[in-house]
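Peer 1: Attaching a predicted model along with its sequence, questions to come.
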Amino acid sequence: MPSSAGPSIDTITEGGRVTQVGEGQDADETTPPVMTFGAPTAGEILAERYELVEHINNDSAGRLVWRGVDVVLRRPVAVVMRYPGGDSATEMLQAAVAASRVVHPNLVGVYDAIDEAERAYVVREWVDGQSLRDLVSGGPLDAARATAVGNSVASALAAVHATGMVHGNVHPGTVMISDDGRVVLADARTDGDDSQESDVRAVGGILYFAMTGYWPHAEVPLRGATAGHGRAAIPDAVRDANGAVAAPRQVRAGVPAYLDDLTMDLLDAEIAPPPSDVLTAELARLDVPDDDYLDNSGPLRFTGETGEEPSPLAVAGGRKVALGIAGLLAVALIGLLIGISTLGDDNEDPQTSPVAAPTSSAPVSEEPAAPAVRNLKISNARIIDPDSRNRSEVRDAEKVFDGDQDNGWSTETYPSSNFGNFKRGMGVWIDLGAERTVKSVQVSLSDRGASAELLTGTIDAPSSTSGDEQVLTAYLKNKIGQPFETHDGTTMTFNGFDADQKYRYLLFWITELPPNNNGFKVGVQEITVQGS
């Protein structure tokens, strides 16, 4: 039964109504719900726990967003409802269950997911604030604030990706800014149409939108967004005659070159994006309160570099911080030494004192800047096929690191996923040219459903059946991270590297093939190695 008096909850209003977005795209207030049977009413208590206080809006998928309260814990909640429930609400509920497993300060907390057949609803954290879309409607953000937002979103994605999941719905309507400045990501999807790579590229879109007010991914429509649905529509980016997106600096003055470069690198389909945890670390270096640091930290690029020098960002930004700390330490040391001298024997001649204060405040030492994480150059690759006698599939290994996602190496077609019981597997062996510190390896595949693992070793045997057997036998003893079993995406990211160990040779070993037309096969389109 409805309660007689609902609790008082502080809310934020906009134009006379409360704003609370993040579960899909909110649409015109006149958007009708899916159907009227089972419609909720104010004061109703769901599952004997969640009281509905006020209908906030409908998203353009027909779901209702309500402000409510958990009458047990006495905390405000948002209730996202769809009716009917059942099969029509499966995706929404599955996404909520998956999201509830990841707890992170930059992710909206999911508390409950309930299907009552005639209607289904998700109960999640209530955020007093507004979406990034609404915030930027008042004007683009400056570089420092845009960087902070991008860093928070990347951090949330890193937490999601660490579990093997994909968010799949990163856009200005699902990035929420609370009144206390907290940035949270909401409304994950589980329909399997996205990848961790597309999540990372969406961070580039968030940075672009925050700095310009335009969305660069118009060729991939926002989920549930319909042109003309009021605030659901977001202006497309400025484009040239060929459809290429104009850089943020071409749209708005004052965008730092390094942030412009980073954003365009993330949006460039020809440049492999870094894993989300690597992107988070890079953005964290930029997310500092002193604007002077931001203006002078230099460019940040994720493109592969052939030299061994750390990125200009690490040199400029890291060195400036190191110099500042070293300077403070030097001043403290001078003060300490002078104090010791002063407190010594009053009769002692200060000119002959064994402790003399330095005459310069220059730093006494400088810590070297940490090497930047970047794409490492692959110097060589070959196919490892120890169970074959005709060696027909060992060609074209160089295509896995040519920078072309559409041009890779592929197995032949087999009658079953286990290579027709003829082979233990096949793999791509890569040589980094020298021992390196490796952060992650990302492998782009042609199809979903493959099983594979990443191995490492120290031998480089000849390219032959016996040589391949030597490599496989030695490398199977050294696995990197967890294997992927019938992976539901086309990108595999391996992060289980030892930070104190150097690596030169790696082996991407395929153990099970996905279905493809009339048989089973897979292509390795591109392998990207991140490290220093």
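Peer 2: Noted; the coordinates are in hand. Residues are numbered from 1 along each chain as shown.
Peer 1: all contacts plus neighbour counts: C-alpha atoms, from now on.
Peer 2: Noted.
Peer 1: Could you pull out the helices in the stretch 301-450 of the chain for me?
Peer 2: 312-342 (DSSP state H, counting those that start in this stretch).
Peer 1: Pasting the second one now:
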Amino acid sequence: MHEVWPAPDTLLASRYRLVTLLETGGMAQVWRAADELLDRPVAVKLPAGDTRAAHLAWREARLAARLSHPGIAAVHDYREAVRPDGSVAPFVVMELLDGETVAARLCDAGGPMPWGEAVSIGTAVAEALAAAHAAGVVHRDIKPGNVMLCPGGVKLLDFGISAAAGEPDDDETGVSFGTPAYAAPERLDGKPAEPATDLYGLGVLLFEMVTGEPPYDVNTWEELALAQANGPTPLPEALPARLRELILRCLDEDPLRRPTAAQARRVLSRLIPSAPARLTIPLPGRPPTGLARVLPTPAAPDRSPLPRRLAVGAALAVIAVAFIAVINAVGDSQREAEFAQPPSGAPTTTAPAESESTPPPAPPATTSTTTSPSPAATLTVDVALSRVRAAVERGEDRGEIRPDVALDFMNLLRLIDPDSEADSTDQVDQLARKVRERLNEGGMTEAQAALLQQRLADLRGLLTTP
């Protein structure tokens, strides 16, 4: 009778003691283990016994060792153990994570998650992919089961079939193709590894999070080919238009038409809903608590005659608000145009970038002798907050702020609630400190830091003005 190997309490490489089997897949087992040298819990990944799986374990360790990012599960070690029959078993030692995968979350929910939550997860995954691609690593297996939701944030797992960017795809067995429902079309054509493959996976991940099913819910490669001929199922119309557009861009069959990970992260980060009290659109399945804070409360009708002069002034105010909304909408659409590439062969035009120092257009001259209010007199907290956000976004777009620094700033800005003066002032002060810290670390240019400090000072002044 052959001994079952591995088993709990097995000591690998005189250091890693197996504790509990966490997961068994077609290519490997993942164990909870104890690192007896450093006295810490770890995860040990033991591949299946064939030569191909052992080679993939070595590749995974080498490629993942290039990466150091809070959104990517860390690889600690690569070792080899000896089985009872004398054969060698390579294994990878990884960071042990607590939490649940997106696949488990969707299974427990029995359907899609709120689109705001999906966007937040997608932003973190895109940020991790941008870091991996910058290091020349392509994951090639982005799917709900490889995204872990941990107490400290989102983690990208399992670089088991990853490859170096540009590396030829010489796998004739198909073992490294991944799961049919999540495989990019170019993988089936044997094209070299490229970052666009991961963006297809990100599109599938987002699609499944907001609909509950992948765009092609298939189990075999033959079923996938038939499903792709008909195209994916439509996305819900209730989703934000930019989210739908991004998902479809990621799922484009042509890798050249997909956005980069950095572009996808910027689009997704701008779609993350603010705190519930600041929402202008309620999340699916949640009461519209934010609307009461944004829309004015209807007042009792005033039966007294309204002077014509006040009526005209009110009408002009409404027109001005509408004009500002249109300008903001146009600006947003221009900022997102960077990932919306035109069809092949179509002419392209590039609009000049908006300068931070460009003043707003002067109002037309009038014969009135009334003095126009200065910009500072009309600046509100909401406008000042929007000016800080715009400075961060444009700084990132121009390469004057590192993407991870910009994401950190945007997350802090979302916590600012103008109705809570003390908390908001603390958040602004924290942001000002972070600007100085990130400048010293080389995370932004001096000009960008000076601009942000000025805009934060304007915002703080408004928050503390009685």
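Peer 2: Received the coordinates, thanks. Note that the structure is predicted; figures quoted are calculated from it, not measured.
Peer 1: Fetch the TM-score of the aligned pair.
Peer 2: Scored against TM-score structural alignment, normalised by the length of structure 2, the superposed chains reach a TM-score of 0.52; 286 aligned residues with a Cα RMSD of 4.3 Å.
Peer 1: So for structure 2, the centremost residue is which one?
Peer 2: When Cα atoms, centre = their mean is applied to structure 2, the residue found nearest the centroid is residue 123 (0.8 Å).
Peer 1: corresponding residue for that residue in structure 1?
Peer 2: Using TM-score structural alignment, the equivalent of residue 123 of structure 2 in structure 1 is residue 151.
Peer 1: Report the separation between its match and residue 289 of structure 1.
Peer 2: To residue 289 of structure 1, residue 151 of structure 1 is 13 Å away according to Cα to Cα, to the nearest Å.
Peer 1: quick one on the thing from earlier: can you identify the element that follows the helix or strand where the residue nearest to the centre of structure 2 lies toward the C-terminus?
Peer 2: Per DSSP states H and E: residue 123 of structure 2 is located in helix 115-134. Proceeding N to C from helix 115-134 of structure 2, the next assigned helix or strand is strand 137-138, under DSSP H and E.
Peer 1: That next one aligns to what range in structure 1?
Peer 2: Alignment of strand 137-138 of structure 2 against structure 1: residues 165-166, by TM-score structural alignment.
Peer 1: Contacts for that stretch, please.
Peer 2: The contact list for stretch 165-166 of structure 1 (Cα atoms under 8 Å, 6 or more residues apart in numbering) reads 157, 160, 188-190, 194-196, 199.
Peer 1: List the ones among those that fall in helices.
Peer 2: 157, 160, 196, 199 (DSSP state H).
Peer 1: The second one reaches residue 168, doesn't it?
Peer 2: No. Proximity of residue 160 of structure 1 to residue 168 does not meet the contact threshold set by Cα atoms under 8 Å, at 10.5 Å.
Peer 1: sorry, back to before: surely the match of residue 123 of structure 2 and residue 278 touch.
Peer 2: No. Using Cα under 8 Å, residue 151 of structure 1 makes no contact with residue 278, being 10.9 Å away.
Peer 1: Which strand or helix spans the aligned residue in structure 1 for residue 93 of structure 2?
Peer 2: Here residue 93 of structure 2 is matched to residue 123 in structure 1, going by TM-score structural alignment. Using DSSP H and E, residue 123 of structure 1 maps to strand 120-125.
Peer 1: That strand against structure 2, how far on average?
Peer 2: Superposing on structure 2 places strand 120-125 of structure 1 at an average distance of 1.2 Å from its equivalents, by mean Cα distance after the TM-score superposition for structure 1.
Peer 1: how distant is that strand from the center of its chain?
Peer 2: What separates the centre of strand 120-125 of structure 1 from the centre of its chain is 24 Å, taken as Cα atoms, centre = their mean, to the nearest Å.
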